[in-house]
Each structure stands twice: as C-alpha cells, then as structure tokens.
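Participant: Attaching a predicted model along with its sequence, questions to come.
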Amino acid sequence: MRSTYLKQLNSLEKELIVMGSLCEAIITKCVASIGVKDFDLAEVRTLEDEINQKERELENLCIRILLLQQPVAGDLKYISASLKMVTDLERIGDNAADIAETAMYINKRDDEGLHLIEKMGDGVIFMVRSALDAFVRRDKALAKEMIEYDNIIDDFFLKIKKKVISSIDKEEVDGESITDLMMCAKYLERIGDHAVNVAKWAIYAG
C-alpha cells in the first residue's frame, strides 16, 4: 500500500510538471502569433485540449489519493493544493488561447506596442515556470519572489495602457488593432495573476 502511495505522489509531481510545460508552450506560441495575419490556430487548440485533458487527469489522481490513501499532514496539504493549482494552470491555457484568437489582428507596424507585449510575454512565461518550480520543490522563498515579480508584469500592462491612450489621443491609431493589443496585454496580466496563485499554493503546501 505504501509503495502504491509513493508512486501516486511521484506521478502527481511528474504530471504537474508536464501540465506546466504545456502552459509554457501555449503562452510562447500565442505571444509569437501577435501580428501574424495567417497564423494557424490548430497547434494552439491542440495544446489547449492537452491542458484541459491534463487538468481532468490530475483532478482524478488527486481525488483518488485523497479518498484511497487518506494522506495526512504535509502530504495532505500538497495534494489539496495540487487539486486547486491545476485549475489555475487550466485557466492559463484558456487565457493564452484567447491571445492567439485576438493577436493576429494586431497591426504589426506598432513596433513599440509589440515590443512591450513580447517582453511582457517573456516575463509571464518566467513567472509560470518559476512558480511551478517553487511548488514542486516546496520552495517558499522562490514562491514569494514570484508573487513580488507580478509587479513587473503589472508595470508592463500599465505601459501598454499608456501607449494605447497616447495613440488614441494623437489619433495615430487603427482602432481595432489597438483594442486587440490592449486585450492581449490584459490576458497576459491575468496569466500573471494565475501564476501568483500557483506561488501562493506553493507557500501553502510547503
């Protein structure tokens, strides 16, 4: 029985890493789609489906461990936090897919706006990866760093917002394109918020 329990815990950790890697992949793909008119959404949809499937698998695994193994103390907190965390990872996948649906309509001539979005995307990927690492390694210090790092993501969002307002004021704007740019920034900000949640679960589980 103990051997089965340890295997299930090991499997849970490995599958969380897989789900996190899928989230990194979909964010990377979606940020790369910005301004690409003929971008093919098929790969993004496949990644989103894989993330949704992984969420279901991990939820089932967590529930099986909780019901059949009746873990206590630290393991109970870790498994309970994992069950909550997969919801945040699934929503990261949803927000990334929303970016891809929107991003291809952005005017690629807006070099400054695109540069800010790309930098924001890099920061969000770093946050997701590091928050998950903190959770798996039960590293509270790293988790706290990622909670603070969200301020950098928020700062990028504010810069993009100012860029949008400035463009509108100067009437230098393709209205649809600038709105889509703002929406992509908002989706990235939400991904950052979900990464913060993952970091908070790491602190709880640690």
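Facilitator: Sure thing, it's come through.
Participant: Every contact and neighbour count from this point should use C-alpha atoms.
Facilitator: OK.
Participant: Find the nearest non-adjacent residue to residue 142, please.
Facilitator: residue 134 (5.6 Å; C-alpha to C-alpha, 6 or more residues apart in numbering).
Participant: Next, the buried residues of the helix or strand containing the one you found.
Facilitator: Residue 134 belongs to helix 111-137 when elements are defined using DSSP states H and E. By 16 or more other C-alpha atoms under 10 Å, the buried positions in helix 111-137 come out as 113-114, 116-118, 120-136.
Participant: cool, and stretch 157-174?
Facilitator: Neighbour-count burial for stretch 157-174, counted by 16+ other C-alpha under 10 Å, picks out 157, 159, 160, 161, 163, 164, 173.
Participant: now it, how far from the centre of its chain.
Facilitator: Remark: stretch 157-174 is offset 26 Å from the chain centroid, using C-alpha atoms, centre = their mean, to the nearest Å.
Participant: What is the burial count for residue 186?
Facilitator: Using other C-alpha atoms under 10 Å, residue 186 has 19 neighbouring residues.
Participant: next, the one to line up against it:
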Amino acid sequence: MDKNLISRHISGQFNVELENIRTHALAMGGLVEQQLGDAMRALEKKDMSRAQKVSQRDHKVNAMEVAIDEACTRIIAKRQPTASDLRLVMSIVKVITDLERIGDVANSIALMVQRTDYSKPRIDVALTPLAELAVKMLHQVLDAFARMDVMAAIRLYHFDKEINQAYKVIEDSLVSCMMQHSERVPQALEMMWAARAIERVGDRCQNICEYIIYFVKGKDIRHCGSQNLEKLLDL
C-alpha cells in the first residue's frame, strides 16, 4: 500500500499501532482465503480429511477477528483518531467482519462435505465454476485491500455480476431437477444452499471494495448501485 495513504504522526507508537492492525487484517484475510479454497477443493474432490482440517481451523479465524477488533477499539479509545486514520480503523473493523463471515461459509461447506454420504447417487450439478469465481474474487480483493487500490476495487465491484450469473445457472438447473425428480428435493435444496453461500462470498467481497473506496476517497458508496459508481467518484 502507498505509505502516503497512512498519516504519519509525531507518536511513532501510533504509527506502529495502525500498521499492526492493517498487517493483522491482511493475515486474517490470508487465512480466510486458504479456508475457502480448501473447503471448495474438499467439496469438489469429496475430500473428508481436507474438510475436517477446515473445520478445525475455523476457531483461528474467529480468534483473529476478536483480537483485531479489540485492537481497533483500543486505538479509538486511546488515540481518538480523526480523518483518514479513523477511516482506516473503521474500514478494518468492517473488513474483518466480512472476512469472518466468509470463514463461516468455508466452515459450513466443510461440514456439509463431512456429513454427506457419497456412496449414494448425487445430483449432477457442478458447483466448481461458481466456487472458482468466488475464490478468485476474494484473492483479488485482498490484494486490492493490501494496496488500497481504488481502481482495482471498482473493477472487482463489477466482477460480482459474473458470480451472480454463475449462481443463476446453478439455481435454474437445481430447480429443474427438483421439478423432474421429487425424491431428490432434499439433496437439491442442500446444494442450493451451498451455491447461495458461495454466491454470498461475492457480496462480502463487494463490501470490502466499498471499504477500500471509503478509506481512500472518503466517500460512502453503499446503496449507490454499480451503474453510478464511476460518476460518483468523478472517474
């Protein structure tokens, strides 16, 4: 990230505290990315061992969110940050919330893999294309967050449309399956839930794009719609 985006202070300790919470948020993002990728591979490969490891690591994601949130609270109480410093702290608080929820998606999918009986016939609907898009978007949005890259954030904000389209294809296929094979409705509904959970990862990544723009530009673009984004930011 451009160091000029973080204000420099007479108090060197304040500078260290701001850099530490940013570094820890990026570390949490790396762990969540690993969790999501492993959960998707476990789903694709029917890998029980990998799924179990995802579930076992979920507590680390939760612990990191709590620790970073507490550090942000201490900074607000002790340093009373203003302007860009406050935007940075608030952006990190919001980012780690979305990261924790993506971690919950990874754990839920891992648990679904563990309870699935793969000896029985399964519905032939692939979630892999959707999963690959979600993992790709998460990786790129974390990179944009590391650099506080507004242009990358805007591009990724629009990328969510691809995830929505991939989800719609799966949704239509599963609805068709349920209409033709009523005995497979429970299985189809479970897959529908998994697809929806993966689609929501894209929405979480979109949120992180909004926080990047908020920190750098000082503008809250929530609820503005993607069509007006460039105009709102004078780009």
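Facilitator: Right, received. Where do you want to start? Since we're looking at a predicted model, the values are computed, not measured.
Participant: returning to what we had before: next, format the buried residues of stretch 157-174 of structure 1 as CSV and append secondary structure and distance to residue 107 of structure 1.
Facilitator: What follows is the buried residues of stretch 157-174 of structure 1, written out as CSV (DSSP: H, G, I helix; E, B strand; the rest coil; distance: C-alpha to C-alpha, whole Å):
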residue, secondary structure, distance to residue 107 of structure 1
157, helix, 18
159, helix, 18
160, helix, 15
161, helix, 16
163, helix, 14
164, helix, 13
173, coil, 10
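Participant: which residue sits closest to residue 17 of structure 2, ignoring its sequence neighbours?
Facilitator: residue 75 (7.5 Å).
Participant: In structure 1, what residue corresponds to the one you found?
Facilitator: By TM-score structural alignment, residue 75 of structure 2 lines up with residue 65 in structure 1.
Participant: what's the neighbour count on that match?
Facilitator: Residue 65 of structure 1 sits with 18 neighbouring residues when counted by other C-alpha under 10 Å.
Participant: just residue 117 of structure 2 next, same as before
Facilitator: By the measure other C-alpha under 10 Å, the count of residues near residue 117 of structure 2 is 11.
Participant: Verify the contact between the match of residue 75 of structure 2 and residue 5 for me.
Facilitator: Yes: applying C-alpha atoms under 8 Å, one finds residue 65 of structure 1 in contact with residue 5, separated by 7.4 Å.
Participant: follow-up on the earlier one: look at the residue nearest to residue 17 of structure 2 and give its secondary structure.
Facilitator: Recorded secondary structure, residue 75 of structure 2: helix (DSSP: H, G, I helix; E, B strand; the rest coil).
Participant: and the gap between whichever residue in structure 2 pairs up with residue 131 of structure 1 and residue 135 of structure 2?
Facilitator: Matched by TM-score structural alignment, residue 131 of structure 1 corresponds to residue 141 in structure 2. From residue 141 of structure 2 across to residue 135 of structure 2, the span is 10 Å (C-alpha to C-alpha, to the nearest Å).
Participant: Next: residue 50 of structure 2.
Facilitator: 17 Å.
Participant: Kindly report the same for residue 16 of structure 2.
Facilitator: 31 Å.
Participant: now the helices: where do they sit in structure 1?
Facilitator: With DSSP state H, the ranges of helices along structure 1 come out as 2-32, 42-64, 73-103, 111-137, 140-169, 175-205.
Participant: which of these sits most buried?
Facilitator: Counting by mean count of other C-alpha atoms under 10 Å, helix 175-205 has the highest mean neighbour count of the helices of structure 1, with a mean of 23.
Participant: which residues in structure 2 does it align to?
Facilitator: With TM-score structural alignment as the criterion, helix 175-205 of structure 1 aligns to 185-215.
Participant: Return the mean post-superposition distance for the matching stretch against structure 1.
Facilitator: In the superposition with structure 1, the average deviation recorded for stretch 185-215 of structure 2 is 1.2 Å (mean C-alpha distance after the TM-score superposition for structure 1).
Participant: With stretch 21-37 of structure 2 instead?
Facilitator: Mean deviation for stretch 21-37 of structure 2: 1.0 Å (mean C-alpha distance after the TM-score superposition for structure 1).
Participant: excluding its backbone neighbours, what's nearest the alignment partner in structure 1 of residue 36 of structure 2?
Facilitator: Here residue 36 of structure 2 is matched to residue 27 in structure 1, going by TM-score structural alignment. Excluding its sequence neighbours, the residue lying closest to residue 27 of structure 1 (C-alpha to C-alpha, 6+ apart) is residue 96, at 5.3 Å.
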